[in-house]
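In: Below are the sequence and a predicted model; questions follow.
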Amino acid sequence: MRLARPLLLLLSVALAVPLGAFAADQYVPLQQRMTPEEFKAAGLDKLSANELKNLDNWLSGHGKVVTKVVDQEGKPVFYPTSEKAGPVQAHVQGSFTGFSGHTQLTLDNGQVWQQADSTQVSCLSSQNPKVIVRRSLMGNWMAAVDGCNDTAPITRVK
């Protein structure tokens, strides 16, 4: 009998934890999530009760909002943890002749990187060359572009 009471308590806790987590994931309707001013500013007050219900139903089945991480200046942080991020392999969009000290690289994957120093590196002129962006030993990002014999430090801007 001594074991029955702790076992019953453990079973109760094991059942309560998933129910609490499930309740936390429940969708909260827009009218409860927004102030009346926000609701009106978004034009949602113009919806009929049925239209609002349909919108709430749709939102409840389409994932959660993901909050972007920003630094103290409000700039986006693309890798918020100190974990080692793998190299980025892509192609520079357009013509590339080297690093001029203020070079901006737009990649075919949508990322945009800006040269982080004023170093000037001349490279063979090429169209859409392959680029590998990887972390250096000091944690900075370095770009190695095909046709270039040197790398340049860069920071991601988009």
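Out: Yep, it's here.
In: From here on, just use CA atoms for contacts and neighbour counts.
Out: Noted.
In: For this protein, just list every one of the strands.
Out: Secondary structure of the chain by DSSP state E: the strands cover 88-91, 95-99, 104-106, 112-115, 121-127, 130-135, 141-145, 152-156.
In: structure B:
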Amino acid sequence: MKILLFLIFWSVFAHANDINLDDMPPEIKAAAGLSKLTSEELKVLSDWLNNKNLELRKAQKEETEKDQIGLKAEPPPRDDLVTSTIVAFRNPINRKMIFELENGQQWQQAKAETIALKVNQTNNVVIKPKSFGSWSMYINGKNKGYKVKRIK
């Protein structure tokens, strides 16, 4: 029974996904009585420990998820931030400005609203992802964001 508890304990705290009993130091193998087992018996034991380890990890994950019920989920960090410079812009008839960026992308305003741009000067933009797949463009470090969609 002690051997079984030791092996389960050892398998749960092993950092590798698969447990290989061949990696166990010989003195521990001898102390646990595993040196008496044949290679086939060690393989069966190793397979059982790996399955048990998988079951325990799954149960631990489910328990952690249960503890998180009702808490506001933290969104995963997004690294798809776009930072560039406006090289050209045009204002079509529908008044939804189209911006061409230095990186070749083109973005259009989602709704017509006035945007103050520096004429004959560099206009730096940061385009950040928002919820539900939308994007906001921030121009020249201002806090005001303009909802945009990528068109090219």
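Out: Received the coordinates, thanks. For clarity, every value in this text was computed on a predicted model and none was experimentally measured.
In: How close are the two chains, by TM-score?
Out: Scored against TM-score structural alignment, normalised by the length of structure 2, the superposed chains reach a TM-score of 0.41; 86 aligned residues with a Cα RMSD of 3.6 Å.
In: For the strands of structure 1, give me a markdown table that also has mean neighbour count and distance to residue 19 of structure 1.
Out: Shown next, in a markdown table, are the strands of structure 1 (neighbours: other Cα atoms under 10 Å; distance: least, Cα to Cα, whole Å):
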| stretch | mean neighbour count | distance to residue 19 of structure 1 |
| --- | --- | --- |
| strand 88-91 | 17 | 41 |
| strand 95-99 | 18 | 56 |
| strand 104-106 | 19 | 47 |
| strand 112-115 | 19 | 44 |
| strand 121-127 | 14 | 57 |
| strand 130-135 | 18 | 43 |
| strand 141-145 | 21 | 44 |
| strand 152-156 | 20 | 41 |
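In: Make CSV from the ones you listed and add distance to residue 8 of structure 1 to it.
Out: Below are the strands of structure 1 laid out as CSV (distance: least, Cα to Cα, whole Å):
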stretch, distance to residue 8 of structure 1
strand 88-91, 52
strand 95-99, 68
strand 104-106, 60
strand 112-115, 57
strand 121-127, 70
strand 130-135, 52
strand 141-145, 55
strand 152-156, 54
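In: hey, where'd the helices end up in structure 2?
Out: Counting by DSSP state H, structure 2 has helices at residues 2-12, 26-32, 39-67.
In: any idea how far residue 95 of structure 1 is from residue 130 of structure 1?
Out: Counting by Cα to Cα, to the nearest Å, the separation of residue 130 of structure 1 from residue 95 of structure 1 is 11 Å.
In: picking up where we left off before, dump the helices of structure 2 to a markdown table, plus mean neighbour count.
Out: Converted to a markdown table, those look like this (neighbours: other Cα atoms under 10 Å):
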| stretch | mean neighbour count |
| --- | --- |
| helix 2-12 | 14 |
| helix 26-32 | 13 |
| helix 39-67 | 14 |
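In: Dump those helices into TSV; add distance to residue 150 of structure 2 as well.
Out: Formatted as TSV, those follow (distance: least, Cα to Cα, whole Å):
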stretch	distance to residue 150 of structure 2
helix 2-12	47
helix 26-32	61
helix 39-67	36
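In: Any idea which of the ones you listed gets closest to residue 146 of structure 2?
Out: Nearest of the helices of structure 2 to residue 146 of structure 2, taken as Cα to Cα: helix 39-67 at 36.2 Å.
In: Quick check, residue 90 of structure 1 in contact with residue 132.
Out: Yes. Judged on Cα atoms under 8 Å, residue 90 of structure 1 makes contact with residue 132 at a distance of 6.6 Å.
In: Just give me the longest helix of structure 1.
Out: The longest helix of structure 1 (DSSP H) is helix 4-24.
In: Tell me the buried residues in it?
Out: Residues of helix 4-24 of structure 1 include none that count as buried (16 or more other Cα atoms under 10 Å).
In: so what's residue 84 of structure 2 closest to, chain neighbours aside?
Out: residue 125 (5.5 Å; Cα to Cα, 6 or more residues apart in numbering).
In: Kindly report the same for residue 125 of structure 1.
Out: Distances taken as Cα to Cα, 6+ apart put residue 97 closest to residue 125 of structure 1, at 4.3 Å, once the chain neighbours are dropped.
In: you'd agree residue 149 of structure 2 is up against residue 135?
Out: Yes. Counting by Cα under 8 Å, residue 149 of structure 2 touches residue 135, with 6.4 Å between them.
In: Looking at those two, which has the bigger crowd around it?
Out: Neighbours of residue 149 of structure 2 and residue 135, each counted by other Cα atoms under 10 Å, are more numerous for residue 135; the result is 22 against 19.
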